[in-house]
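In: Return atomic coordinates for the entry below.
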Amino acid sequence: MDMPHRLSTPRIAPLEPDAWDAVLRQAMLGNRPAEMGAADAPVFNIFKTLANHPKLAQAFAAWGGQVLFRSTLDARTREMAILRVGWRARATYEWHHHLAIGRDHAGMGAADFEKCKAGPVAGSDADDDVLLRAVDELMDDHCISDATWAALARRFSPQQLMDLVFAVGQYNMVSMALNSFGVQLEDEYKVGSAG
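Out: Modelled structure (predicted):
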């Protein structure tokens, strides 16, 4: 892996799904979209960790589902933004999970992943550079500049602009949680992951 975990062990121990109550299980695992794997697929460590706080986990599942699965952004745009956040936040777990989503569900390849690492080219008005510049501005200043907003508004609807800001905010928050809680990357995401 090119991005080591900040913590080598969890600070909050993952709670296995057989210890969850039925309400939490339904909220966290019910009707899982393809991006999260089949209904009988292993449960990710992020969900096992959040299960230590059932009310928070249930709210997170509803909101996270909105941002990830019901966004008005196309999958590639959404994943470019999320991957840029994950890379800048040095969130190993986030980065590797979204590499897989980008590759398997958004048609992304190695050049896209490298672009997410490198960030925007200064002065470029190419779509990817404007998008990544918006992510960087949100992370650095918590506000998209007028110039970047104007460039984005030529490409995206108001709803898409809102979804972009909320995606960056959501995954910045998720990255903080993953890093601080010490959520460990599952073995299948360590082996052969691009990027």
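In: C-alpha only now, for contacts and for neighbours.
Out: OK.
In: in the longest helix along the chain, what counts as buried?
Out: In the chain, taking DSSP state H as the definition, the longest helix is helix 158-181. Neighbour-count burial for helix 158-181 flags 160-161, 163-165, 167-172, 174-179, 181 (criterion: 16 or more other C-alpha atoms under 10 Å).
In: Now do Asp112 against Pro120, distance only.
Out: Distance from Asp112 to Pro120, counting by C-alpha to C-alpha, to the nearest Å: 12 Å.
In: And for Met36?
Out: Met36 sits 29 Å away from Pro120, going by C-alpha to C-alpha.
In: And these two? Which one has more around it.
Out: Between Met36 and Pro120, counting by other C-alpha atoms under 10 Å, Pro120 is the more crowded of the two (22 against 15).
In: Apart from its neighbours in sequence, what residue is nearest the more buried one?
Out: Nearest residue to Pro120, sequence neighbours excluded (C-alpha to C-alpha, 6 or more residues apart in numbering): Asp129, at 4.3 Å.
In: Report all helices and strands that the helix or strand harbouring that neighbour contacts.
Out: Assigning secondary structure by DSSP states H and E places Asp129 in helix 127-141. On a contact count with 3 or more C-alpha pairs under 8 Å, 6 or more residues apart in numbering; DSSP states H and E, helix 127-141 meets helix 75-88, helix 146-153, helix 158-181.
In: could you check the angle helix 146-153 makes with that helix?
Out: 140 degrees (axes from the mean of the first three to the mean of the last three C-alpha atoms, to 10 degrees).
In: so how many other residues sit close to the closest residue to Trp95 other than its chain neighbours?
Out: Distances taken as C-alpha to C-alpha, 6+ apart place Gly86 nearest to Trp95, at 5.1 Å, with adjacent residues excluded. Using other C-alpha under 10 Å, the number of residues around Gly86 comes to 26.
In: For the comparison step, fold the sequence that follows:
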Amino acid sequence: MRLPDLTPAELGQAQLELRERIVGGPRGSGPQHFPLVREDGSLTGPFGVMLHEPALGAPLQELGSAIRYASGLDARTREIAILAVAAATGSAFEAYAHERVGRAVGLTEDEIAALADGSFTSADPRERAAYDFCRHLFDDGGHLDDDSYAAYADALGTTTMTELIVLVGYYRTLAQLLDVFDVGAPEEEQPAQ
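Out: Have a look, this model is predicted:
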């Protein structure tokens, strides 16, 4: 373990305030598709990492909360995009967490498997465009020629494009934090190799 799990008794004031914003906000008050808090009171996944640096963790968690709970992305499109990032970055924790959220918002097992292996498609042209746009951000570094920009703007609108760009950047940041600090999915939840 590169960073220790911090229990509430080990937290300073800024860390306690951040923990309360995470657990007392929409993440902690809504349906729990994966554990946010362990039995000892420490936080799971990226939230445990955020507690180590509350000056950065607080705005980071606020951005994540805005993406998940305040953006105009519908739940399926949001989870498609998050799982696309999890697959592109190899983030075991984000795949573990958001496969569960994805099922809750209506993604099928076949869709989840296709998101994991990069073969996702959808009969819904907006979902397909959102997935393709997210893949483009990874595969092509985000650069769009004028024709591609016009096609995505027509299919998604610039507001959705902006939301997806921010989502991809946020979840890419989380994936990197989780990778560097070696935070994976809980062992009992990892698929057999």
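In: re the thing from before, the residue nearest to Pro120 of the first structure: what's it in contact with?
Out: Going by C-alpha atoms under 8 Å, 6 or more residues apart in numbering, Asp129 of the first structure touches 119-121.
In: at 10 Å instead, please
Out: Residues near Asp129 of the first structure by C-alpha atoms under 10 Å, 6 or more residues apart in numbering: 115-116, 119-123, 135, 148.
In: Out of the residues you listed, name the ones that lie in strands.
Out: Judged by DSSP state E, strands contain none of the contacts of Asp129 of the first structure.
In: Now, of those, which are buried?
Out: By 16+ other C-alpha under 10 Å, the contacts of Asp129 of the first structure give 115-116, 119-120, 135, 148 as buried.
In: and whichever strand or helix holds Ile67 of the second structure, how far from the first structure on average?
Out: Remark: Ile67 of the second structure resides in helix 54-69, with elements defined by DSSP H and E. Taken against the first structure, helix 54-69 of the second structure registers an average deviation of 1.3 Å after superposition, with mean C-alpha distance after the TM-score superposition for the first structure.
In: Also stretch 125-138 of the second structure?
Out: Looks like 2.4 Å for stretch 125-138 of the second structure (mean C-alpha distance after the TM-score superposition for the first structure).
In: Can you get me the start-to-end distance on stretch 68-78 of the first structure?
Out: With C-alpha to C-alpha applied, stretch 68-78 of the first structure spans 8 Å between its terminal residues.
In: Which positions in stretch 91-104 of the first structure come out as buried?
Out: 91-103.
In: Now for the closest residue to Cys116 of the first structure other than its chain neighbours, how many residues are close by?
Out: In this structure, Cys116 of the first structure finds its nearest non-sequential neighbour in Arg84, 5.0 Å apart by C-alpha to C-alpha, 6+ apart. The local packing of Arg84 of the first structure (other C-alpha under 10 Å) involves 29 other residues.
In: Hmm, Gly102 and Arg84 of the first structure touching each other?
Out: No: look at Arg84 of the first structure against Gly102 with C-alpha atoms under 10 Å: they stay out of range, at 12.0 Å.
In: To Gly107 of the first structure, which of the helices and strands packed on helix 127-141 of the first structure lies closest?
Out: helix 75-88 (7.0 Å; C-alpha to C-alpha).
In: after superposition, how close is the closest one to the second structure?
Out: Using mean C-alpha distance after the TM-score superposition for the first structure, the mean distance for helix 75-88 of the first structure is 0.7 Å.
In: Who are the packing partners of that helix?
Out: Helices and strands touching helix 75-88 of the first structure, by 3 or more C-alpha pairs under 10 Å, 6 or more residues apart in numbering; DSSP states H and E, are helix 54-69, helix 92-105, helix 110-118, helix 127-141, helix 158-181.
In: Present the ones you listed as JSON lines; the columns should include distance to Gln26 of the first structure.
Out: Converted to JSON lines, these look like this (distance: least, C-alpha to C-alpha, whole Å):
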{"stretch": "helix 54-69", "distance to Gln26 of the first structure": "9"}
{"stretch": "helix 92-105", "distance to Gln26 of the first structure": "22"}
{"stretch": "helix 110-118", "distance to Gln26 of the first structure": "33"}
{"stretch": "helix 127-141", "distance to Gln26 of the first structure": "33"}
{"stretch": "helix 158-181", "distance to Gln26 of the first structure": "21"}
